[in-house]
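Participant: Have a look; sequence and predicted model below, questions after that.
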Amino acid sequence: MLILGAGQVRQALDGAESEVVEAVRQAYRLHERGLTELPHSVFLRFPDSARNRIIGLPAYLGDDTPVAGIKWISSFPGNVAAGLERASAALILNSMRTGQPEALLEASVISARRTAASAALAAATLAPAGPQTGVSLIGCGVINFEVLVFLSALLPELDTVTVFDLDRSRAESFAARCTARLPGLKVTVADRVEDALAAHRLIALATTASTPHLAVESCRPGTLLLHLSLRDLTPETILAGVNIVDDADHVCREATSLHLTEQQVGNRDFITASLGEILADDGYRRDETALTIFSPFGLGILDLAVADLVRRTADHLGLGTRIPDFLPG
């Protein structure tokens, strides 16, 4: 059994944004071709703490070098006030020859970066006719920081960032961190969420909201909303937008904005396409007048793709701890 901690996972992934995006792109393409197995995620909730949850994401990713495994990720929003990370996770990779577990990886880093890579890939794939020079980040946590790093890698014209968080001091600290990591960007803190929504035609939502709360009238025509937190938008907003998802069957669950919309109208006709379909069709063009909404549920195949990249890089660099007697003899 190979065990890789958070520092080793970071070492394998730092500076590898292009490789991570390509792994995510390939996973979406394989999913579109039917070369994956993706059971519904399992949500463990707690009767006395509705905001907390732990999710199990089993998956299989086929092709020439198939991989199978499961991510077990918790989200405890109260951790942030205690100075802890909101999310923590572990991921197990299984042998496709014997089924035995053969690698255990710290997975919150993997989860954040595959989410960011998916968002950046969507921004590049659903790009408008002109350059994308600015982005608004609503929710100043780990996910949106990684989103900015990946957007900067895929959108070289990006030069301006507007950030907003309900906690002003958190937003200011986040802005300083962004500037330190990417000194070529101009980063400003918005006083109101409406100002952030109006600032740019590319917006990433990564909040801890559990119910719809956001009015989007301030958005410019032709805005692309990267709806990563999945529960910010009302059914009315979803119905008025052009909706792109990663997988309709997965995203229309667990009280997401799209699930609430499906329950309201009784169908999924409001979903235009999946990102995998668009990646397979070079002819797609974004509507420059409508609000386009990318709502990715976060498929376990993306975790597997990035985890396999980490494992291969770790093998090359000699990272990790190997426990030869982890399994019974």
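Facilitator: That came through fine.
Participant: CA atoms for contacts and neighbours, from now on please.
Facilitator: Noted.
Participant: how far does the longest strand belonging to the chain sit from the chain's center?
Facilitator: Using DSSP state E to define each element, the chain has its longest strand at strand 49-61. Distance of strand 49-61 from its chain centroid, counting by CA atoms, centre = their mean, to the nearest Å, is 14 Å.
Participant: got it, and stretch 100-119?
Facilitator: Centre-to-centre, stretch 100-119 and its host chain are 11 Å apart (CA atoms, centre = their mean).
Participant: got a list of contacts for that stretch?
Facilitator: 1-6, 9-10, 17, 20-21, 24-25, 71, 73, 87-95, 142-144, 146-148, 150, 226, 228, 296, 298, 302-303, 306-307, 311 (CA atoms under 8 Å, 6 or more residues apart in numbering).
Participant: Can you go through those residues and name the buried ones?
Facilitator: Neighbour-count burial (16 or more other CA atoms under 10 Å) applied to the contacts of stretch 100-119 gives 1-6, 9-10, 17, 20-21, 24-25, 71, 73, 87-94, 142-144, 146-148, 150, 226, 228, 296, 298, 302-303, 306-307, 311.
Participant: Give me the subset of the residues you listed lying in strands.
Facilitator: Per DSSP E, the buried ones among the contacts of stretch 100-119 map to strands at 2-4, 71, 73, 87-94, 226.
Participant: out of those, which one sits closest to D167?
Facilitator: Closest approach to D167 among those (CA to CA): A87, at 18.7 Å.
Participant: Second structure follows, compare the two:
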Amino acid sequence: MDILWLNQSDVKSVLDMPSTLDAVESGFREHGLKKVQMPSKLYLYFDKHNGDLRTMPSFMEEKDIAGVKIVNVHPDNREKGLPTVMAVVILNSTETGAPLAMMDGTYLTDMRTGAAGGVAAKYLARPDSKVVGMVGIGGQARTQLMALAEVMDIEEVKLTCRNISHCDSFEKEMASITNCDFTWKDNIKDVCDCDILVTTTPVRTPIIRSEWIHEGTHINAIGADAMGKQELESSLLKRAKVIVDDIEQASHSGEVNVPLSTGDLLKSDIYAELGEVIAGVKPGRENDGDITIFDSTGLAIQDLVTADLVYRKALEKGIGQKMNMF
């Protein structure tokens, strides 16, 4: 039998942010309705090489689709000329279990993670939000801003990162996507004066102080995706309405994992999963003064619905290479 192989160029040619947003929102909704099978990520840690490998299987009952993503995170890869994150997604037939497609999951991961931030802002940010603050401007920051530009009218983007000169290339790349003003800030505190704050750093010591966050702010906390990572002060989580993508997974690898382990936060302090808000099981933002935090760890169901979207579009357009597997 044949399996469809889709490289990164193939994936990029068919995957755009509006369709990714729709797919990811549908995946979260089904997750909120408890209509998916999705074990938590399984991690293999390579301490000798400062990296890890993760497997992420899922099955979506509504669309009758199943698959698994295999993804690494190796921060030192840039010195070797390789991406920090690389991934492969395999789609499987639910009827026979046979693989249907294998595709690059690196660009797909960036897009579906950005889309998750966009969906979260759609449901949790104030409707009149205009100013975005971004702490960290790596690859993930780009798709976060792409998604936000689809769900809100951005007037200003405030940027900061470890090397402020990198803001220039980020602004030049994103200016065509978001027709707004860009301002560079030397310190994180100034960036926190915004309507929507996006954090995409790999830090293990919090860099966002509670006192810097105004009432009414929505935060997409993207960087903490493994045990020990934390971008926000624990006291900020206590002030806010915390919405995670998945409680079990976030508890051991999300923004909440450290404060839960130290007892500074209890599981009962977590307000909801994003899918529950989207499905109407729980309300999202209830007033303009709420501080809302979306703790994004990245769900296998996001990969699955996005990979299915890529697969269907590739078949329609005759893209990819068929390879005989068995």
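Facilitator: Looks like it arrived, so ask away. On a predicted model such as this, the values are computed, not experimentally measured, just so you know.
Participant: Quick check: TM-score for this pair?
Facilitator: After superposition, the two chains reach a TM-score (TM-score structural alignment, normalised by the length of the second structure) of 0.92; 317 aligned residues with a CA RMSD of 1.8 Å.
Participant: picking that back up, who touches the longest strand of the first structure?
Facilitator: Outside strand 49-61 of the first structure, the residues that touch it by CA under 8 Å, 6+ apart are 27, 30-31, 35-46, 66-77, 210, 299-301, 304-305.
Participant: Put the buried members of the residues you listed into a ChimeraX selection.
Facilitator: To isolate the buried members of the contacts of strand 49-61 of the first structure in ChimeraX, using 16+ other CA under 10 Å:
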select :27,30,31,35,36,38,40,41,67,68,69,70,71,72,73,74,75,76,77,299,300,301,304,305
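Participant: So which of the contacts of strand 49-61 of the first structure sit within helices?
Facilitator: A27, L30, H31, G300, I301, L304, A305 (DSSP state H).
Participant: And the fifth one? What does it align with in the second structure?
Facilitator: In this case it means I301 of the first structure. When the second structure is aligned by TM-score structural alignment, I301 of the first structure is paired with I301.
Participant: Repeat that for C140 of the first structure.
Facilitator: Match for C140 of the first structure (TM-score structural alignment): I137.
Participant: Quick one: neighbours of its match, just the number.
Facilitator: When neighbours are defined as other CA atoms under 10 Å, I137 of the second structure has 25 of them.
Participant: Please name the nearest non-neighbouring residue to it.
Facilitator: For I137 of the second structure, ignoring the flanking residues on the chain, the nearest one in space by CA to CA, 6 or more residues apart in numbering is C161 at 6.4 Å.
Participant: Next up, the contacts around the one in the first structure that sits across from the one you found in the alignment.
Facilitator: Aligned by TM-score structural alignment, C161 of the second structure pairs with D165 of the first structure. Contact analysis of D165 of the first structure by CA under 8 Å, 6+ apart lists I138, G139, C140, A171, V193.
Participant: Now, those that are in helices?
Facilitator: A171, V193.
Participant: Looks like K41 of the second structure contacts Q249 (just checking).
Facilitator: Yes. Between K41 of the second structure and Q249 there is a contact at 7.0 Å, judged by CA atoms under 8 Å.
Participant: end-to-end on stretch 256-276 of the first structure?
Facilitator: Terminal residues of stretch 256-276 of the first structure are spaced 20 Å apart (CA to CA, to the nearest Å).
Participant: tell me which residues in it are buried?
Facilitator: For stretch 256-276 of the first structure, by 16+ other CA under 10 Å, it's 256-262, 270-271, 273-276.
Participant: Which ones among those residues map onto strands?
Facilitator: I271, A273, S274.
Participant: on that earlier part again, could you dump the contacts of D165 of the first structure into a markdown table with distance to E102 of the first structure added?
Facilitator: Output for the contacts of D165 of the first structure, formatted as a markdown table (distance: CA to CA, whole Å):
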| residue | distance to E102 of the first structure |
| --- | --- |
| I138 | 38 |
| G139 | 36 |
| C140 | 35 |
| A171 | 40 |
| V193 | 45 |
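Participant: ok, so of the contacts of D165 of the first structure, who is nearest L317 of the first structure?
Facilitator: C140 (32.7 Å).
Participant: Perfect, that will be all.
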